[in-house]
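Colleague: Quick check, what structure comes out for this input:
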Amino acid sequence: MPSSAPPPSSTVPTGAAAASKRERRKEARPGELLEAALELFVEKGFAATRVDEVASRAGVSKGTLFLYFPSKEELFKAVVRENIAGRFAEWNDELESFEGSASDLLRYCYKVWWERIGCTKASGITKLMISEAQNFPELTLFYQHEVIQPAQALLRRILQRGIDSGEFRALDLTHVAYVVVAPMIFLMMWKHSVGACVPEGAGFVPEKYIAAHLEALLHGLCAAPHGTGVVPASPLSPSSPPPLSSSSL
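Modeller: Here you go, the predicted model:
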């Protein structure tokens, strides 16, 4: 008489296996919710994104979402920490261990930023903040504290490293840090606005733009008089910070 027991290869899960699968699913939910939230925040903006849309895209109920994130504001903060703010410890460690000149470090900084933030969906967060900052002052202060201030501090450390080594001249670190970050902001705005509508092959290549900006930043636009290696002084007021020049980098 044939046996009625299921074959050894049966895929019917045991109670323990099913419980383990549910537990793994539960552990994955915060990440799935953050991914869905990032996509919707970038697509629609903060104000227009509804938490039930986030829950639906993540495949859970709105009630489940609120188990992990008590409000849309807290969900947004978690998205920022997951994709940008949480990376500063890693970037500071890389700065400490980097071997090379300050110019090389600055080049590496742009490369890493583009690969990990600029060319990803996370770059849309900055465009969102620029668009909606005035309407959400609490989130703006959060972003200032969690992203802008650490970024400024990191860039000032890179510039100070060049000054201390004699590679860079003494600079107005705060304002030159804004010069360093300016092309990053431009690229994020481009990617999520005009650039999204420009046909491929229009001639703009982000990597080449970054390289061109670096050359202008590190070597300036003014040609040094032949044989002197000295860039002519710019007609700045005495209180203005000195310009960057090829002779001091």
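Colleague: C-alpha from now on. contacts and neighbour counts both.
Modeller: Noted.
Colleague: Centre-most residue in this protein?
Modeller: Geometric centre of the chain, nearest residue: residue 117, 3.8 Å, by CA atoms, centre = their mean.
Colleague: contacting residues around residue 220?
Modeller: 244-246 (CA atoms under 8 Å, 6 or more residues apart in numbering).
Colleague: roughly how far apart are it and residue 212?
Modeller: 11 Å (CA to CA, to the nearest Å).
Colleague: Over to residue 85?
Modeller: 27 Å.
Colleague: Neighbour count: these two, which is higher?
Modeller: Ranked by neighbour count (other CA atoms under 10 Å), residue 85 and residue 212 place residue 85 first, with 19 against 11.
Colleague: The more buried one contacts residue 147, correct?
Modeller: Yes: judged on CA atoms under 8 Å, residue 85 makes contact with residue 147 at a distance of 5.4 Å.
Colleague: Now do residue 170 against residue 181, distance only.
Modeller: For residue 170, the distance to residue 181 - CA to CA - is 19 Å.
Colleague: again with residue 66
Modeller: Per CA to CA, residue 66 is found 36 Å from residue 181.
Colleague: now residue 4, what's its secondary structure?
Modeller: The three-state label given to residue 4 by DSSP: H, G, I helix; E, B strand; the rest coil is coil.
Colleague: what about it, neighbour count?
Modeller: Neighbours of residue 4 using other CA under 10 Å come to 6.
Colleague: what do you get for residue 206?
Modeller: 17.
Colleague: which residue sits closest to it, ignoring its sequence neighbours?
Modeller: Of all residues not flanking residue 206 in the chain, residue 187 sits nearest, at 7.1 Å (CA to CA, 6 or more residues apart in numbering).
Colleague: Surely that neighbour touches residue 118?
Modeller: Yes: contact status for residue 187 versus residue 118: in contact at 7.1 Å, counting by CA under 8 Å.
Colleague: joint contacts of the two?
Modeller: Joint contacts of residue 187 and residue 118 (CA under 8 Å, 6+ apart) do not exist.
Colleague: Before we compare anything, build this one as well:
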Amino acid sequence: MPTPFNLCDIAANARAKRERRKDARPGELLAAALELFVEKGFAATRAEEVAKRAGVSKGTLFLYFSSKEELFKAVVRENLSGRFVEWRLELEQYQGSSADLLRYCVNTWWERLGSTQAAGISKLMMSEAGNFPELAAFYQAEVIIPGRELIRRVLQRGIDSGEFRPMDLTYGVYNVLAPMLFLAISKHSGSGCMPANEPLDPVKYINSQVDNILYGLRARAAPAPSPT
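Modeller: The predicted model follows:
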């Protein structure tokens, strides 16, 4: 028979387990929500499905997130917009050339985001933003605008150093974004983007695209003067 001391220990351990479980719940809910939003889209995902996949009740979900919209915003912040501070710091501390920095940025994007389930958020927003203007405005402010600004800074760095030619940076940014978006969409579209007999190697694709972009960006030597 347990002694009073052992009963106290048992009760304390049980409380500790409950607290650990409680602390883990927001992360479990965000992971479950990301999976379902990417699988089914925002409109088709129901709050009770998210709760069930996370192993909690619907009521528990709403203790942490007041609505499905707030849950989606938390998923975006957890997986995308919350990481911009880290990425800006990396950019500021990078010591190599701007060409190497651009290649590093695109490859790192693939390793950390593009190859993960979080890349499906981009596809989701392109397909559903028109039906959810508030979420579209949120995504613009939290992801699109900071992301474009980060790429703009990389390109401006190259222009300032003389590596890259002067350009309209608005469209220069789109040149970099386009292959990244294609890769994210193709990853989450099954066979809809690529023929089955031509599998896409993401790393080869990225480096091929960066080669083409850098060829277009590089500063040209001034033409030699005509002989007189």
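Colleague: Does anything pack onto the helix ranked longest in structure 1? Which helices or strands?
Modeller: In terms of residue count, the longest helix belonging to structure 1 (DSSP state H) is helix 15-44. Secondary-structure packing of helix 15-44 of structure 1 (3 or more CA pairs under 8 Å, 6 or more residues apart in numbering; DSSP states H and E): helix 51-58, helix 72-83, helix 124-132.
Colleague: try 6 Å
Modeller: Counting contacts by 3 or more CA pairs under 6 Å, 6 or more residues apart in numbering; DSSP states H and E, helix 15-44 of structure 1 packs against helix 51-58.
Colleague: For the helix it packs on, give the aligned segment of structure 2 as residue numbers.
Modeller: Alignment note (TM-score structural alignment): helix 51-58 of structure 1 is matched to residues 47-54 of structure 2.
Colleague: compared with structure 1, how much does the matching stretch deviate?
Modeller: Compared with structure 1 after fitting, stretch 47-54 of structure 2 has a mean deviation of 0.2 Å; criterion: mean CA distance after the TM-score superposition for structure 1.
Colleague: Now do the buried residues in that stretch.
Modeller: 47, 50-51, 53-54 (16 or more other CA atoms under 10 Å).
Colleague: Can you give the contact residues for that stretch?
Modeller: 28-29, 32-33, 57-58 (CA atoms under 6 Å, 6 or more residues apart in numbering).
Colleague: switch to 10 Å and redo it
Modeller: Applying CA atoms under 10 Å, 6 or more residues apart in numbering, the external contacts of stretch 47-54 of structure 2 come out as 25-37, 55-62, 67-68, 71.
Colleague: ok now it, how far from the chain's centre?
Modeller: 23 Å (CA atoms, centre = their mean, to the nearest Å).
Colleague: what do you get for stretch 93-102 of structure 1?
Modeller: Centre-to-centre, stretch 93-102 of structure 1 and its host chain are 19 Å apart (CA atoms, centre = their mean).
Colleague: Over to stretch 88-97 of structure 2?
Modeller: Distance, centroid of stretch 88-97 of structure 2 to centroid of chain: 19 Å (CA atoms, centre = their mean).
Colleague: before we move on, what about stretch 101-115 of structure 2?
Modeller: With CA atoms, centre = their mean as the basis, stretch 101-115 of structure 2 stands 10 Å off its chain's centre.
Colleague: List the contacts of the counterpart of residue 25 of structure 2 in structure 1.
Modeller: Structural alignment (TM-score structural alignment) places residue 25 of structure 2 against residue 29 in structure 1. Contacts of residue 29 of structure 1 were listed using CA under 10 Å, 6+ apart, and they are 35, 58-60, 64-65, 68.
Colleague: what's the distance between residue 29 of structure 1 and residue 41 of structure 1?
Modeller: From residue 29 of structure 1 to residue 41 of structure 1 the distance is 18 Å (CA to CA).
Colleague: the strands in structure 1, which residues?
Modeller: Read by DSSP state E, structure 1 holds no strands at all.
Colleague: Now do the helices in it.
Modeller: Counting by DSSP H, the helices of structure 1 are 15-44, 51-58, 62-68, 72-83, 88-97, 102-113, 124-132, 137-143, 149-165, 173-191, 206-219.
Colleague: can you redo the ones you listed as a markdown table with distance to residue 5 of structure 1?
Modeller: As requested, the helices of structure 1 are arranged in a markdown table below (distance: least, CA to CA, whole Å):
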| stretch | distance to residue 5 of structure 1 |
| --- | --- |
| helix 15-44 | 17 |
| helix 51-58 | 38 |
| helix 62-68 | 38 |
| helix 72-83 | 48 |
| helix 88-97 | 54 |
| helix 102-113 | 57 |
| helix 124-132 | 56 |
| helix 137-143 | 60 |
| helix 149-165 | 63 |
| helix 173-191 | 59 |
| helix 206-219 | 63 |
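Colleague: Looking at those helices, which is nearest to residue 198 of structure 1?
Modeller: Checking the helices of structure 1 against residue 198 of structure 1 by CA to CA gives helix 173-191 as the closest, at 9.7 Å.
Colleague: what's the average distance of that closest one to structure 2?
Modeller: So helix 173-191 of structure 1 averages 0.6 Å relative to structure 2 (mean CA distance after the TM-score superposition for structure 1).
Colleague: Residue range in structure 2 corresponding to that helix, please.
Modeller: So helix 173-191 of structure 1 sits over residues 169-187 in structure 2, by TM-score structural alignment.
Colleague: Can you give the distance from that stretch to the centre of its chain?
Modeller: That offset, for stretch 169-187 of structure 2, works out to 13 Å (CA atoms, centre = their mean).
Colleague: What are the buried residues along that stretch?
Modeller: Residues of stretch 169-187 of structure 2 classed as buried: 169, 172-173, 176, 179-181, 183-187 (neighbour count, 16+ other CA under 10 Å).
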